[in-house]
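Asks: Sharing a sequence plus its predicted fold:
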Amino acid sequence: MRYGAIEAGGTKFVCAVGDEHGNVEERVSFSTTKPEETIQQVLDFFHDKQIEALGVGAFGPVDVKEDSPTYGTIGNTPKLQWKDYSLLAELKSRLGVPVKLDTDVNAAALGEYMHGAAKHADSCLYITVGTGIGAGAIVNGETLQGFSHPEMGHMLIRRSTRDAYPGKCPYHRDCLEGLAAGPAIEARWGEQAQKLYHQEEVWQMEAFYLAQAIMNYTLVLSPEKIIMGGGVMKKDGLHEMVHQELEQLMQRYVPLPENYLVPPGLEDNAGIVGALMLAKDAR
């Protein structure tokens, strides 16, 4: 079977064609601009690909409830031109194929669970730390949903006593994303994260914040594997620093599994492979 996949991010869209085994045959990416411009580029890519179905991992908030009348509609996003945009309905009508949609991080979690670093686990958590912070969870083979999808990047955490930065999140100010996402690192230290790689204090603070969140995720969800991706996590040694901080916070209250915190096995393809897996289940 030939499937289409979209990783619909707030900064860029990635479109791909692949198969039911997660093999990516062709992919392209372009900037996320106005909905009509971006969707036209999507249509241009897929128009001659003869896909059987489409899977989409979308930025949010987005309605992920398949029985909802607004399934696949973007919610209260800071990208105001996309607010209330019926992404799934538009793609379904314009492409004429079944479409299944989940969040971008849930799609990445699904990709890693089926074909990546968590393929031998029964549960996992995928966290992306970049322009924002988000996480998707797989429990009993399915992405975790409640009345909506999880927004784990906005968890409240303890502030470091060495941190005077007020926080970047427009909604909660000093939540996890407000203190530890890429824009917060740049605003606090005056340089982009990749230009701060040799400043140890930057990454000690980053590890402190991320480890707090992971402790909470671990105590609530107890995933067998946690995969940490995104641009900020490309810093060499950061996974190990976070793990050390986590061990200190846990105080062996809950013994952690071996190789608990790992980078994505699919590298930058986790979201696209997950979207291909969503396409397999599209109706």
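Replies: Here it is on my side, so go on.
Asks: switch to C-alpha atoms for all contacts and neighbour counts from now on
Replies: Will do.
Asks: Which strand or helix spans residue 108?
Replies: Per DSSP states H and E: residue 108 is located in helix 104-115.
Asks: Assign residue 148 to helix, strand or coil.
Replies: At residue 148 the chain is in coil, as set by DSSP: H, G, I helix; E, B strand; the rest coil.
Asks: related to what we said a few turns ago, after the helix holding residue 108, which helix or strand is next?
Replies: Defined by DSSP H and E, the subsequent element after helix 104-115 is strand 123-129.
Asks: and that next one, what does it pack onto?
Replies: Strand 123-129 sits against helix 104-115, strand 133-139, strand 225-229, with contacts defined as 3 or more CA pairs under 8 Å, 6 or more residues apart in numbering; DSSP states H and E.
Asks: how about 6 Å then?
Replies: Here strand 123-129 touches strand 133-139, strand 225-229, going by 3 or more CA pairs under 6 Å, 6 or more residues apart in numbering; DSSP states H and E.
Asks: quick one, the longest one and strand 123-129 angle?
Replies: Meaning strand 133-139. Taking axes from the mean of the first three to the mean of the last three CA atoms, to 10 degrees, one finds strand 133-139 and strand 123-129 inclined to each other by 170 degrees.
Asks: swap in the last one?
Replies: Using the same axes, to 10 degrees, the direction of strand 225-229 lies 20 degrees away from that of strand 123-129.
Asks: Pasting the second one now:
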Amino acid sequence: MSNELIVGIEGGGTSYKVAIGLNIEHAMENVFITETKTVDETMEPIKQFLIKKESELGGIIKRIGIANFGPIDVNVGCILPSTPKVSWRSFNIVEYFKREFPQVKHVQFDTDVNGPAMAEYQLVKGSGIKSLAYVTIGTGIGVGLVINGSTVSGLMHPEAGHIYTPLHPRDMETGFKGFCTFHTEGCLEGMAASPSIVKRRNISIHDVKSISDDDEIWDIEAHYLAHLCVNLILISSCQVIVMGGGIMNRSILFDKIREKTVQLLNGYHVMINNESIKNIIKPSVYGEHAGIKGALHLSQL
């Protein structure tokens, strides 16, 4: 009897990462990355990689977890028509893999932030943690939620990157309104994702990493991201907020966000103070591997 293999697929806006193996640890030894292009140009090399690895590993793919860029329809298994990636509009990625690998008995499909949220949750669920949020801040802002062991979805999936937040005084002074094409003035993603820094400073995205730690821009970032944390705490009562993505490589942001979050709550939440907040707002344990780890964990659901 052939070994049963699991597959994790992390679908990002710039690249797709695929892992295959007997279990999560083994799958992390067999990883393939391809650039996100059109559907056909992206799916074909992934399919060929999986076919090749099935043969090499002497197994059959039985379970697939997909953590994909959005917006998506979690229940149907497709990318929604509102994606700016034209060829991906309405593409049903779940049906694609069921068709190409008919022996697969389960495909679990979720967002590229709910996947990492599930991976991070698996590390803490035995310690009494029932709720966790995963936030990624890069070219956009995404939020995944796990509550009582399940990722959250409903009308769609969490889109907390597009909540409205009070403007930072400097933005009020300069009239900066963000870059979100759907929402003007106060949309979190438009005000705090990396293109907002680029737009404020009129620099290249590659120059963001050269901005000094003492620059005011990081206080502005902390202002908006702390408002997100306050909303997550008050609405979902999440016990842990994991923060990752390119912007959070700027490690000074953690203390700034923690301090501002406590300040905004202003004593209202009796469980949160300057000490406890350190165990609530945290960096990702998995770092850049959070997405693919999340996809592999989804395959186990």
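Replies: Here it is on my side, so go on. Keep in mind that what you see is a predicted model, and the values were worked out from it rather than measured.
Asks: what TM-score comes out when they're superposed?
Replies: Remark: TM-score between the superposed chains equals 0.92 [TM-score structural alignment, normalised by the length of the first structure]; 275 aligned residues with a CA RMSD of 1.6 Å.
Asks: Mean neighbour count added to the helices and strands packed on strand 123-129 of the first structure, as TSV?
Replies: As requested, these are exported to TSV (neighbours: other CA atoms under 10 Å):
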stretch	mean neighbour count
strand 133-139	24
strand 225-229	24
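Asks: would you list these in JSON lines and tack on distance to residue 25 of the first structure?
Replies: Shown next, in JSON lines, are these (distance: least, CA to CA, whole Å):
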{"stretch": "strand 133-139", "distance to residue 25 of the first structure": "25"}
{"stretch": "strand 225-229", "distance to residue 25 of the first structure": "23"}
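Asks: any idea how far stretch 133-140 of the second structure is from the chain center?
Replies: 5 Å (CA atoms, centre = their mean, to the nearest Å).
Asks: Show me the helices in the stretch 201-301 of the second structure, by range?
Replies: In the stretch 201-301 of the second structure, the helices defined using DSSP state H, counting those that start in this stretch lie at 217-236, 252-265, 290-298.
Asks: So what touches the first one?
Replies: It refers to helix 217-236 of the second structure. 192, 256, 257, 260, 261 (CA atoms under 6 Å, 6 or more residues apart in numbering).
Asks: now do the second one
Replies: For helix 252-265 of the second structure, the surrounding residues in contact (CA under 6 Å, 6+ apart) are 222, 226.
Asks: Repeat that for the shortest one.
Replies: Contact partners of helix 290-298 of the second structure, identified using CA under 6 Å, 6+ apart, comprise 8, 9, 10, 65, 66, 67, 108, 115, 116, 118, 119.
Asks: from the contacts of helix 217-236 of the second structure, which is closest to residue 94 of the second structure?
Replies: The closest of the contacts of helix 217-236 of the second structure to residue 94 of the second structure turns out to be residue 192 (CA to CA; 32.2 Å).
Asks: ok, the equivalent of the closest one over in the first structure - contacts?
Replies: Residue 192 of the second structure maps onto residue 180 in the first structure, with residues paired by TM-score structural alignment. Residues in contact with residue 180 of the first structure (CA under 6 Å, 6+ apart): none are found.
Asks: Out of the contacts of helix 290-298 of the second structure, flag the one nearest to residue 153 of the second structure.
Replies: residue 115 (12.3 Å).
Asks: The closest one maps to what in the first structure?
Replies: Per TM-score structural alignment, the equivalent position to residue 115 of the second structure in the first structure is residue 107.
Asks: What distance do you get for the closest residue to its match other than its chain neighbours to residue 110 of the first structure?
Replies: Of all residues not flanking residue 107 of the first structure in the chain, residue 274 sits nearest, at 4.4 Å (CA to CA, 6 or more residues apart in numbering). Distance, residue 274 of the first structure to residue 110 of the first structure, by CA to CA, to the nearest Å: 5 Å.
Asks: which residues in the first structure does stretch 224-241 of the second structure align to?
Replies: Residue span in the first structure matched to stretch 224-241 of the second structure, by TM-score structural alignment: 209-226.
Asks: Hmm, residue 131 and residue 238 of the second structure touching each other?
Replies: Yes. Contact criterion CA atoms under 6 Å: residue 238 of the second structure and residue 131 qualify, at 4.7 Å.
Asks: between these two, which one's more packed in?
Replies: Higher neighbour count among residue 238 of the second structure and residue 131: residue 131, with 22 against 19, using other CA atoms under 10 Å.
Asks: show me what contacts that one?
Replies: Going by CA under 6 Å, 6+ apart, residue 131 of the second structure touches 146, 147, 238, 239.
Asks: which residue sits closest to the residue nearest in space to the middle of the first structure, ignoring its sequence neighbours?
Replies: Nearest to the mean C-alpha position of the first structure, by CA atoms, centre = their mean, lies residue 105 at 2.7 Å. Spatial nearest neighbour of residue 105 of the first structure, excluding adjacent residues (CA to CA, 6+ apart): residue 136 at 4.8 Å.
Asks: That neighbour corresponds to which position in the second structure?
Replies: So residue 136 of the first structure corresponds to residue 144, using TM-score structural alignment.
Asks: which residue in the second structure lines up with residue 30 of the first structure?
Replies: Aligned partner of residue 30 of the first structure by TM-score structural alignment: residue 34.
Asks: Its match reaches residue 18, doesn't it?
Replies: No. Contact criterion CA under 6 Å: residue 34 of the second structure and residue 18 do not qualify, at 8.6 Å.
Asks: For those two, indicate the residue with more neighbours.
Replies: residue 18 (25 against 16).
Asks: Make sure that one is indeed in a strand.
Replies: Yes. Judged by three-state DSSP, residue 18 of the second structure forms part of a strand.
Asks: Now do the contacts for it.
Replies: Taking CA under 6 Å, 6+ apart as the test, what residue 18 of the second structure contacts is 8, 9, 31, 32.
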